[in-house]
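Peer 1: 3D model of this:
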Amino acid sequence: MEEQGKGFFKVYDYQELEKQELMSLYIGKNADYYLRKWSKTSAPEKAFSWNWAAFFVFAFWVGYRQMYVYLALLVGIMLAGDVAYIFVLGWEPDIRITIVISLLMGAFGNALYYRHIRRKLDQLKESGLESEEIRRRAAAEGGPNWRGILATCLMLFLYNIILGYLTSLLNGVIHT
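Peer 2: Predicted structure coming up:
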């Protein structure tokens, strides 16, 4: 938050205060963690900022934080990489793609989450709702959600079914 002056004469940027309040409402649990990380840079949507949860369990972290478009994109990248391994290189899928994604998510997951929240809050603000309704919706629609974990499990289950089918095709082609 930007402030100017000293003591009693401090002048606060109230738009920044409102933005932080809405972000805090939207984030819910662990809002202080994310706001602290993002306050360390002038461009949090691009900044390197390590997140251990995003590193170790990136797909589940993305689902838990309700970033479903990113979840689909990540699983799609994993599947496309595995398809390239199978049909272009003739290899069995391995963990290299997952390791790269894991490292990138650990390094830039907070920036991705910042972008997600800003987009959601901008949509709420542009909806023409009163500010109290925007606050209520930010708190209700945001935050961590266990349904996201279930969505992640479903997507990874489908990913494994598709990958198993593709691997069996590769094995059938090689052994005939």
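
Peer 1: rest of the way, CA atoms for contacts and neighbours
Peer 2: Noted.

Peer 1: for Trp146, the count of nearby residues, please.
Peer 2: Around Trp146 sit 13 other residues, with neighbours defined as other CA atoms under 10 Å.

Peer 1: with Thr98 instead?
Peer 2: Here the neighbour count serves as a burial measure; for Thr98 (other CA under 10 Å) it reads 17.

Peer 1: how about Met105?
Peer 2: Burial of Met105, expressed as a neighbour count using other CA under 10 Å, amounts to 28.

Peer 1: where's it, which helix or strand?
Peer 2: helix 96-126 (DSSP states H and E).

Peer 1: quick one: distance of that helix to the chain centre.
Peer 2: With CA atoms, centre = their mean, to the nearest Å as the basis, helix 96-126 stands 4 Å off its chain's centre.

Peer 1: check which helices and strands that helix is in contact with.
Peer 2: Taking 3 or more CA pairs under 8 Å, 6 or more residues apart in numbering; DSSP states H and E as the contact definition, the neighbouring helices and strands of helix 96-126 are helix 14-27, helix 31-39, helix 52-56, helix 58-64, helix 68-83, helix 131-141.

Peer 1: could you redo the last one with a cut-off of 7 Å?
Peer 2: Contact here means 3 or more CA pairs under 7 Å, 6 or more residues apart in numbering; DSSP states H and E; on that basis helix 96-126 packs against helix 52-56, helix 68-83.

Peer 1: turn these into JSON lines, columns for distance to Gly143 and mean neighbour count.
Peer 2: As requested, the helices and strands packed on helix 96-126 are arranged in JSON lines below (distance: least, CA to CA, whole Å; neighbours: other CA atoms under 10 Å):
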{"stretch": "helix 52-56", "distance to Gly143": "15", "mean neighbour count": "18"}
{"stretch": "helix 68-83", "distance to Gly143": "13", "mean neighbour count": "17"}
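
Peer 1: and this one, so I can compare the two:
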Amino acid sequence: MQEKNGLHTEKNDFEPSPIYEEYSRDREKSKEEDLIREFVGPNYDFYLRKFKVQDVSESNLTWNWPAFWVTPLWLAYRKLYVHAAVILVISTLLRFMGGFGTLIGLGISIFVGLNGNAFYRNYVENHIENIKGLLYEERQLYNKENGGTNSGAVWLLIAASIIVTALINTLN
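Peer 2: From the prediction side, this is the model:
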């Protein structure tokens, strides 16, 4: 290696400083947080705090009151449709079990209250991987379809629950 005016002349001897590496990591993290903000939409700050708690505590268990109180509605609102459908079917079947079914239903609500943020984080992270290479306009279309919330799904689920309840009551 030669020096000319105090500078190294070989091109392959550059090692980034730890400060630069930390800056690069922070910048990448900031870009990812921007993508998450765009994707999540309403209550982004709430979910970012929950995701950070999960990272720091190394546990996916964080409490979510709406996920506990209105489990299938919260799941549908956050576009976790498969989860919502499974819970709705289980809830419907539990109606035939009487008090024991109510106890199981409470257990399911507690489980989703504790794990709902982890379910949602997994959903968000899977979609963030899909949008990383998209242009802004493409990302906006993708996010409108897959991200944010869906209040229409909540109303549809409420209507379906009313119909199912009416059908069950006519059978009894």
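
Peer 1: between the helices and strands packed on helix 96-126 of structure 1, which one is closest to Gly148 of structure 1.
Peer 2: Among these, helix 68-83 comes nearest to Gly148 of structure 1, with 7.7 Å by CA to CA.

Peer 1: just want the angle from that closest one to helix 96-126.
Peer 2: 160 degrees (axes from the mean of the first three to the mean of the last three CA atoms, to 10 degrees).

Peer 1: now helix 68-83 of structure 1, how far from the chain's geometric center?
Peer 2: In terms of CA atoms, centre = their mean, the centre of helix 68-83 of structure 1 is found 13 Å from the chain centre.

Peer 1: before we move on, the earlier item: take the helices and strands packed on helix 96-126 of structure 1 and lay them out in a markdown table including distance to Ile162 of structure 1.
Peer 2: Conversion of those to a markdown table gives the following (distance: least, CA to CA, whole Å):
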| stretch | distance to Ile162 of structure 1 |
| --- | --- |
| helix 52-56 | 23 |
| helix 68-83 | 8 |
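
Peer 1: Leu163 of structure 1: which of those is closest?
Peer 2: Nearest to Leu163 of structure 1 among these is helix 68-83; the distance by CA to CA comes to 7.3 Å.

Peer 1: what about Pro18 of structure 2, distance to Ser24 of structure 2?
Peer 2: 10 Å (CA to CA, to the nearest Å).

Peer 1: who has more neighbours out of those two?
Peer 2: Of the pair Pro18 of structure 2 and Ser24, Ser24 is the one with more neighbours under other CA under 10 Å, namely 12 against 9.

Peer 1: relative to Val56 of structure 2, how far out is that one?
Peer 2: Taking CA to CA, one finds Ser24 of structure 2 at 21 Å from Val56 of structure 2.

Peer 1: again, but for Ile168 of structure 2
Peer 2: Taken as CA to CA, the span from Ile168 of structure 2 to Val56 of structure 2 is 46 Å.

Peer 1: please say which of those two ends up with more neighbours.
Peer 2: With neighbours defined as other CA under 10 Å, Ile168 of structure 2 and Val56 compare such that Ile168 has more, 13 against 9.

Peer 1: in contact with that one, which residues?
Peer 2: Under the criterion of CA atoms under 7 Å, 6 or more residues apart in numbering, the contact list for Ile168 of structure 2 is empty.

Peer 1: now which residue in structure 1 aligns to it?
Peer 2: Pairing criterion TM-score structural alignment: the partner of Ile168 of structure 2 within structure 1 is identified as Leu163.

Peer 1: what helix or strand is its match on?
Peer 2: Since the elements are taken from DSSP H and E, Leu163 of structure 1 ends up inside helix 146-174.

Peer 1: what angle do that helix and helix 68-83 make?
Peer 2: Here helix 146-174 of structure 1 points in a direction 20 degrees away from that of helix 68-83 (the same axes, to 10 degrees).

Peer 1: now do the same for Arg118 of structure 1: its match in structure 2.
Peer 2: Following TM-score structural alignment, the counterpart assigned to Arg118 of structure 1 within structure 2 is Glu125.

Peer 1: the closest residue to Tyr12 of structure 1 other than its chain neighbours: neighbour count?
Peer 2: Distances taken as CA to CA, 6 or more residues apart in numbering place Glu3 nearest to Tyr12 of structure 1, at 4.7 Å, with adjacent residues excluded. Summarising burial for Glu3 of structure 1: neighbours were counted as other CA under 10 Å, giving 11.
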